[in-house]
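[1] Sharing a sequence plus its predicted fold:
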Amino acid sequence: MNSIKSPRAYSRYAQEAVILLSKQIKLGRKQRQWSEQHLAERAGISRATLQKIEKGEMNCAIGLVFEVAVLVGVNLFEPGSADGLSRTIEHTNDKIALLPKRIQSKPKTIHDDF
């Protein structure tokens, strides 16, 4: 029995966010006057992978996309230095620590009033 996977559905917002990031990466590369091959070598990826990132393909590894973005100067999450992200990570960890460690599904209530 063959099972054919249907393509993953992404929200419109996620698709547009990836397109925006991919265009910012391409813009940053071109502003630096770097070829695709040069940026790919700097990032340690193939030129084909860089082309997928710049086209906004949704199946590229997020670590690779972020690394390429950083190399061309795209600010991720907030403008400024990397220590700004460290503070945000600490703040987020503090919030997570205040929440329950495990989240369980709420039991379904059965209405058996006939």
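    Great, that's in hand.

[2] C-alpha from now on. contacts and neighbour counts both.
    OK.

[3] how about the helices of the protein, start to end?
    12-31, 36-43, 47-55, 62-71, 82-97 (DSSP state H).

[4] Pull out the buried positions in the shortest one.
    Across helix 36-43, burial judged by 16 or more other Cα atoms under 10 Å covers 36, 39-40, 43.

[5] What residues does the closest residue to Glu41 other than its chain neighbours make contact with?
    Counting by Cα to Cα, 6 or more residues apart in numbering, Glu41 lies nearest to Arg47, which is 7.9 Å off, once chain neighbours are set aside. Counting by Cα atoms under 8 Å, 6 or more residues apart in numbering, Arg47 touches 36-37, 40-41.

[6] Put this next to the first one:
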Amino acid sequence: MTEWQKLEHAKQAFHIHRKDDQLFAFAGLWEHWEHEAQTLYSCTIITTAATALMQPIHERMPVILPPAHYRDWLNKSATEDDAFQLLDNSAYTDMTTTAISDYVNNPRHNDERCLW
């Protein structure tokens, strides 16, 4: 994930990733419904207040699910209360941030150098 910190005269891009560089998942919602003979799809990423790690960069952040909670989040039998308990980022400390170059700011750049 990349986020930009607003500075006085510029923006600094940060690569936010797990300390072990493994993939991670955001909590999100997806649904579809029928409308005038069309199927409409909708999705959203759930956000929350920033953790101490993220606060210097941005005031909010996506809810990041620890791998141990992936199945719980996708469990169709889970209650609303079960889901709300998974939305607390404060205990998840496996993330880190790395300042990266402004190369990422050019939309034509779409390669691994965006994370350097």
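    Arrived safely. Here the structure is a predicted model, which is why all the values come from computation and not from measurement.

[7] Could you tell me the TM-score of the two chains?
    Once superposed, the chains reach a TM-score of 0.22 (TM-score structural alignment, normalised by the length of the first structure), with 47 aligned residues with a Cα RMSD of 4.9 Å.

[8] hang on, the earlier thing: relative to Thr92 of the first structure, which of the contacts of Arg47 of the first structure is nearest.
    Ranked by distance to Thr92 of the first structure (Cα to Cα), those are led by Ala40 at 32.3 Å.

[9] Surely that closest one and Leu50 touch.
    Yes. Counting by Cα atoms under 8 Å, Leu50 is a contact partner of Ala40 of the first structure at 6.0 Å.

[10] In three-state terms, how would Phe84 of the second structure be classified?
    helix (DSSP: H, G, I helix; E, B strand; the rest coil).

[11] how far away is the residue nearest to Glu41 of the first structure from Phe66 of the first structure?
    In this view, Arg47 of the first structure and Phe66 of the first structure are 16 Å apart by Cα to Cα, to the nearest Å.

[12] who's in contact with Cys42 of the second structure?
    Heads up, residue 42 of the second structure is Ser, not Cys. Contacts of Ser42 of the second structure by Cα under 8 Å, 6+ apart are 30-32.

[13] Can I get those in TSV including neighbour count and distance to Gln12 of the second structure?
    Below are the contacts of Ser42 of the second structure laid out as TSV (neighbours: other Cα atoms under 10 Å; distance: Cα to Cα, whole Å):
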residue	neighbour count	distance to Gln12 of the second structure
Trp30	9	32
Glu31	9	35
His32	10	37
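
[14] okay if I get these as CSV plus secondary structure?
    Below are the contacts of Ser42 of the second structure laid out as CSV (three-state DSSP):
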residue, secondary structure
Trp30, strand
Glu31, strand
His32, strand
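
[15] And for Pro62 of the second structure, the neighbour number?
    18 (other Cα atoms under 10 Å).

[16] can I assume it is in contact with Phe26?
    Yes. Using Cα under 8 Å, Pro62 of the second structure is in contact with Phe26, at 6.3 Å.

[17] What separation do you get for Thr97 of the second structure and Gly28 of the second structure?
    With Cα to Cα as the criterion, Thr97 of the second structure and Gly28 of the second structure are 22 Å apart.

[18] One more: Ser42 of the second structure?
    11 Å.

[19] Understood, closing this out.
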